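In: Return a 3D structure for these sequence lines:
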Amino acid sequence: MIFALWPDWLTDAIGRKKIFLNALFNGVTLGGLYFLVASGFTLIFGLMRNVNLAHGSLYLLGGYVGFLAADWTGYWLLAFPAAFVVVAALGVLLQIFVFRRMEGEDLRQTLVTIGISIVLADLMLWIWGGDYYNISPPGWLSGPVETFLSTAQKRSGDIVYMKYPVVRIVIFLASVAVGVAMWLLLNRTRVGMLIRAGVDDRDMLSATGARIQLVFVGVFAFGAGLAGMAGVVGGTFQSVAPGEDIRFLLASLVVVIVGGMGSIPGAALGALLIGLAEQFGSVYFPTYAVVLTFLIMVVVLAFRPQGLMGRA
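Out: Okay, the predicted model is just below:
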C-alpha cells in the first residue's frame, strides 16, 4: 500500500488521485521491463552495430521457455536461467552463422533477421498456439505492498492510500540492478574495454592478439539472454502471446533511438520516458496513446539525432 501527500490544486489539474498514481507506477515499472528488453538490444544494435530485427522473437521465445520451466518445475526463479540459456544459445548461432558473415552489411542483416523473426514467430505459433500464457510468481511476491497507516492518516483528505503489486516493484528494482551491473561491466572492466575498442577498430584490436570474435559472440549471447529473461518478466507482468514480439521490438527500437545507441544510461532514460508516455497516454488520451511514444522519438530525432545520452 502506497500513500502520498496530495494538494487540492493537483487534484484540479489531473483528476482522480489514485488513477494518476497508478499510471505513474505502472509507467515506471513498464519502463523497467522495456529497459530489460532494450538493454540487450542496445548491446547488439547500438554497441556492436548488428541490426538484429529478430530481437522481439528472442523476447517471446524466452517467455515461452520461462513458462514451460516454471510450469514443469513449480519454481518461478528457475524460469530465468532456463530462458537465458536457451535464448543465449540461439544468439550464439545467430552471431556465428548470420552476423559474422554479414559484418557491415546493414541492409542484408535487416532483411535476413526480418525473415528469421517471421520463421521463429510461425514456429512458436505452431508449438504453443495462439493462447495467452501467464507466468505465476511465487506466493511471497503475490499481493500488494504492505504499509501501516494510523486511523487519523486514513481520514486525512491529503493522503492517497492505494495498493500496488509487490512483484512489479521487485522486478523494477531488479532491472535497476541489471542496468548498474551492465554499466560497470562496460565502463569499469577489461571485458568492457575490449568490447568498446572492438567496435571502434576491430582490426587494430585483433592485431594485439585479442580474440575479438569470441568477445563478440559472448556479447551477442548475453544480449540475447537478457531478451529471454525479459520475456519471463513480461510473462509475469502481463502475458506471453503471439504479437508480443513485434510490440517489444518496436519498443526497443524507440528506446534505443531516444536514449542513444550503445548507451546503457540512455536506454534506461528512454525506457522510462516511453513507459510513462504509454501509461499516461492510455489513461488521459487513449486514442492517441500510441502516437505519443512515436512523437517523443520524432522530437528527439529532430533536436538531438544522436539520442538524449548518445555521443555527438
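
In: Only C-alpha atoms from now on, for both contacts and neighbour counts.
Out: Will do.

In: how about the helices in the stretch 151-300 of the chain?
Out: 151-155, 166-188, 190-200, 202-207, 212-237, 244-259, 264-284, 289-303 (DSSP state H, counting those that start in this stretch).

In: Could you pull out the buried residues of the shortest one?
Out: If I follow you right, that is helix 151-155. Neighbour counts using 16 or more other CA atoms under 10 Å place no residue of helix 151-155 among the buried ones.

In: quick one: contacts of it?
Out: Residues from elsewhere that reach helix 151-155 (CA atoms under 8 Å, 6 or more residues apart in numbering): 159, 161.

In: what does the last one give?
Out: With CA under 8 Å, 6+ apart as the test, helix 289-303 has contacts from 254, 257-258, 274, 277-282, 307-308.

In: Just to check, I14 is in contact with F20?
Out: Yes - between I14 and F20 there is a contact under CA atoms under 8 Å: 7.3 Å.

In: Between these two, which has more neighbouring residues?
Out: F20 (17 against 11; other CA atoms under 10 Å).

In: related to what we said a few turns ago, just the buried residues out of the contacts of helix 289-303, in PyMOL syntax.
Out: For the buried members of these, the matching PyMOL selection, counting by 16+ other CA under 10 Å, is:
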select buried, resi 254+257+258+274+277+278+279+280+281+282+307+308
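
In: now, among the contacts of helix 289-303, which is nearest to V176?
Out: I274 (16.2 Å; CA to CA).

In: Report the buried residues of the helix or strand harbouring A70.
Out: Counting by DSSP states H and E, the element that carries A70 is helix 55-73. Under the neighbour-count criterion of 16+ other CA under 10 Å, helix 55-73 has 55-70 buried.

In: Could you tell me how far that helix lies from the centre of the chain?
Out: Helix 55-73 has its C-alpha centroid displaced from the chain centroid by 15 Å (CA atoms, centre = their mean, to the nearest Å).

In: which other helices and strands contact it?
Out: Applying 3 or more CA pairs under 8 Å, 6 or more residues apart in numbering; DSSP states H and E, one finds that helix 55-73 makes contact with helix 79-94, helix 106-128, helix 212-237, helix 244-259.

In: which of those helices is buried the deepest?
Out: helix 212-237 (a mean of 26; mean count of other CA atoms under 10 Å).

In: related to what we said a few turns ago, okay if I get the contacts of helix 289-303 as JSON lines plus distance to F35?
Out: What follows is the contacts of helix 289-303, written out as JSON lines (distance: CA to CA, whole Å):
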{"residue": "V254", "distance to F35": "11"}
{"residue": "I257", "distance to F35": "13"}
{"residue": "V258", "distance to F35": "12"}
{"residue": "I274", "distance to F35": "10"}
{"residue": "A277", "distance to F35": "14"}
{"residue": "E278", "distance to F35": "14"}
{"residue": "Q279", "distance to F35": "15"}
{"residue": "F280", "distance to F35": "18"}
{"residue": "G281", "distance to F35": "19"}
{"residue": "S282", "distance to F35": "20"}
{"residue": "G307", "distance to F35": "15"}
{"residue": "L308", "distance to F35": "15"}
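
In: Proceed likewise with the subsequent sequence, for comparison:
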Amino acid sequence: MDTLLIAEQALNGLQFGVMLFLMAAGLTLVFGIMDLINLAHGSFYMVGAYLTAAFVGVFDHFLLALLAAVALTALVGLAVEWTALRSFYRRDHLDQVLATFGLILFFNELARIIWGPVPIFLNPPAALAGTVNLFGLQYPAIRLAILGVGVAVALLLWLLIARTRVGMLIRAGATNREMVMALGVDVRLLFSLVFALGAGLAGLAGAMAGPVLAVQVGMGEQILILTFVVIVIGGIGSVRGALAGALLVGMVDTLGRATLPALFRLFLDPAAANGAGGAAASMAIYVLMALVLAIRPRGLFPAG
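Out: Here you go, the predicted structure:
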C-alpha cells in the first residue's frame, strides 16, 4: 500500500482521535464524578454542530460562530442538568439510562423541527479551505486545524485539572466523591460545572465536525458508542485515560478501515475482501477494548 496513503490515514486517525477525546473527556468526568450515565452526551455534539451552522449564517465568521455555539451548548447542558438530571444522581443507573435516552429523542425531534430533516453541509472557513503540503502529502487544512485545536484543548484541560483548585476538586470527586461531600464542598455547583464543561467540549467536537461531516439529526448517536469504548479503554473518570483511549481508538478504527480490505484482497476476491475487511475493521476497536480489559480491567489510566 502506498506510503503517502498510510500517512494520510494516520493523520486522519489522529484527527478522529482528538475529536473522540473532546467527547470522552466530558463524558468520563460526568460518569466518574457524578456517577451519571448520560446517553444524551452525543446530543450536545449534534447541538454544537447545528448551532455552528446557524451562527455562521448570522456572523459570517466561522471562529465567532464556533465560540458562540460552544458557549451556548454549555448553557444548554447546564439547563438540562438543572431541570432534568439533577434528581437522577441518586437514582438507579437504569433510571438514568431511560431518562437520558428520552433526552436523545427530545433533542433529535427538536433539531428536526428547527432545522428540518435535510443534512446541512457546512463549508470550512476560507483560510482552511485548501490543503497543506506535508512532505509531499497534500492534506486538508481543516483537518490539521481540528488536530491542532484538539491538542490545544487537551493541554488546557490538563492545566485546569492539574494546576487549579477547581481541577483539584474534580480529581478528588472522581476518586472519592463521598469524601469531597464530607469536606463541605458545594457538590451541586461542582456537578453543574462539570456537566457544563462536558457539554461544551461535546459542542466543540460537533462544531469542528461540521465542515468535515454532514450536520444531521442523530449524528450524536453515531459517535456516542465509540466514546463509551474510549472511556472504558482509558479508565472511567480519567482525562489522561480519555486521551490515550481516544487516540488508540481513532488510529485503530481509521487505519483498520484503510488497510484491512486491502489485506483481505491478498487471498479473497475484491467483493468478498471489501465486505470481510469492512466487518473486521468495525470489530477492531471492540477487540482492542477486550484485550485492554483482559490485561487492565479498570482501563489504561483509571482515576485514583
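
In: And the TM-score between these chains?
Out: In this superposition the chains share a TM-score of 0.87, using TM-score structural alignment, normalised by the length of the second structure; 286 aligned residues with a CA RMSD of 1.9 Å.

In: For A38 of the first structure, find the nearest of the helices of the stretch 151-300 of the first structure.
Out: helix 244-259 (4.7 Å).

In: can you tell me what part of the second structure that closest one aligns to?
Out: Against the second structure, the aligned range for helix 244-259 of the first structure is residues 219-234 (TM-score structural alignment).

In: Which residues are in contact with the counterpart of L24 of the first structure in the second structure?
Out: By TM-score structural alignment, L24 of the first structure lines up with A10 in the second structure. Applying CA under 8 Å, 6+ apart to A10 of the second structure gives the contacts 251, 254-255.

In: go with 10 Å
Out: 4, 16, 250-252, 254-255, 258 (CA atoms under 10 Å, 6 or more residues apart in numbering).

In: ok, the residues you listed vs G304 of the second structure, which is closest?
Out: Minimum distance to G304 of the second structure across those is 25.2 Å, recorded for G250 (CA to CA).

In: Grab the nearest non-local neighbour of that closest one.
Out: Nearest non-adjacent residue to G250 of the second structure, counting by CA to CA, 6 or more residues apart in numbering: G17, 4.2 Å away.

In: wait, isn't that neighbour in contact with L255?
Out: No - using CA atoms under 10 Å as the test, G17 of the second structure is too far from L255 to be in contact (11.8 Å).

In: Give the residues shared as contacts by those two.
Out: 11, 249.

In: how about the nearest residue to L4 of the second structure, chain neighbours excluded?
Out: L137 (6.3 Å).

In: And that neighbour, what's its match in the first structure?
Out: Per TM-score structural alignment, L137 of the second structure is aligned with M162.

In: And for its match, the neighbour number?
Out: Counted with other CA under 10 Å, M162 of the first structure comes out at 17.

In: next one: L5 of the first structure
Out: Neighbour number of L5 of the first structure under other CA under 10 Å is 10.

In: Contacts only, for the match of L137 of the second structure.
Out: Here M162 of the first structure is in contact with 1-4, 17-19, 21-22, 144-145, 147 (criterion: CA under 10 Å, 6+ apart).

In: can you redo the helices of the stretch 151-300 of the first structure as CSV with distance to L90 of the first structure?
Out: Listed next are the helices of the stretch 151-300 of the first structure as CSV, based on distance: least, CA to CA, whole Å:
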stretch, distance to L90 of the first structure
helix 151-155, 53
helix 166-188, 21
helix 190-200, 21
helix 202-207, 24
helix 212-237, 8
helix 244-259, 16
helix 264-284, 23
helix 289-303, 30
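
In: of those helices, which approaches T42 of the first structure most closely?
Out: Here helix 244-259 is closest among the helices of the stretch 151-300 of the first structure (CA to CA), at 6.2 Å.

In: quick one: the closest one to the second structure mean distance?
Out: Helix 244-259 of the first structure: mean distance to aligned residues in the second structure after superposition is 0.9 Å, counting by mean CA distance after the TM-score superposition for the first structure.

In: and that helix with helix 289-303, angle?
Out: 30 degrees (axes from the mean of the first three to the mean of the last three CA atoms, to 10 degrees).

In: just checking, what packs against helix 244-259 of the first structure?
Out: helix 17-41, helix 55-73, helix 106-128, helix 212-237, helix 264-284, helix 289-303 (3 or more CA pairs under 10 Å, 6 or more residues apart in numbering; DSSP states H and E).

In: Same list, these, but as JSON lines with distance to V86 of the first structure please.
Out: Shown next, in JSON lines, are these (distance: least, CA to CA, whole Å):
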{"stretch": "helix 17-41", "distance to V86 of the first structure": "15"}
{"stretch": "helix 55-73", "distance to V86 of the first structure": "8"}
{"stretch": "helix 106-128", "distance to V86 of the first structure": "14"}
{"stretch": "helix 212-237", "distance to V86 of the first structure": "8"}
{"stretch": "helix 264-284", "distance to V86 of the first structure": "24"}
{"stretch": "helix 289-303", "distance to V86 of the first structure": "32"}
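
In: and M48 of the first structure, which of the ones you listed is closest to it?
Out: Nearest of those to M48 of the first structure, taken as CA to CA: helix 212-237 at 7.7 Å.

In: what angle do the closest one and helix 244-259 make?
Out: Going by the same axes, to 10 degrees, helix 212-237 of the first structure makes 110 degrees with helix 244-259.

In: circling back: dump the helices and strands packed on helix 55-73 of the first structure to a markdown table, plus distance to A152 of the first structure.
Out: Shown next, in a markdown table, are these (distance: least, CA to CA, whole Å):
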| stretch | distance to A152 of the first structure |
| --- | --- |
| helix 79-94 | 44 |
| helix 106-128 | 52 |
| helix 212-237 | 34 |
| helix 244-259 | 44 |
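
In: matching residues in the second structure for stretch 67-85 of the first structure?
Out: Following TM-score structural alignment, the aligned partner range for stretch 67-85 of the first structure in the second structure is 53-71.

In: And the contacts of that stretch?
Out: 44-45, 47-52, 72-77, 115, 120-126, 196-197, 199-208, 210-211, 215.

In: same thing but at 8 Å, please
Out: 48-49, 51-52, 120, 122, 124-125, 200-201, 203-204, 207-208, 210.

In: What is the nearest of the residues you listed to A279 of the second structure?
Out: Once CA to CA is applied, the member of the contacts of stretch 53-71 of the second structure that ends up nearest A279 of the second structure is G210, at 26.6 Å.

In: Quick one: residues contacting the closest one.
Out: By CA under 8 Å, 6+ apart, the neighbours of G210 of the second structure are 49-50, 52-53, 121-122.

In: And the residues you listed, which two are furthest apart?
Out: Pairwise over the contacts of G210 of the second structure, using CA to CA, the maximum falls at T52 and F121, 11.4 Å.

In: which one of the helices of the stretch 151-300 of the first structure lies closest to T113 of the first structure?
Out: Of all the helices of the stretch 151-300 of the first structure, helix 244-259 comes closest under CA to CA, at 12.0 Å.
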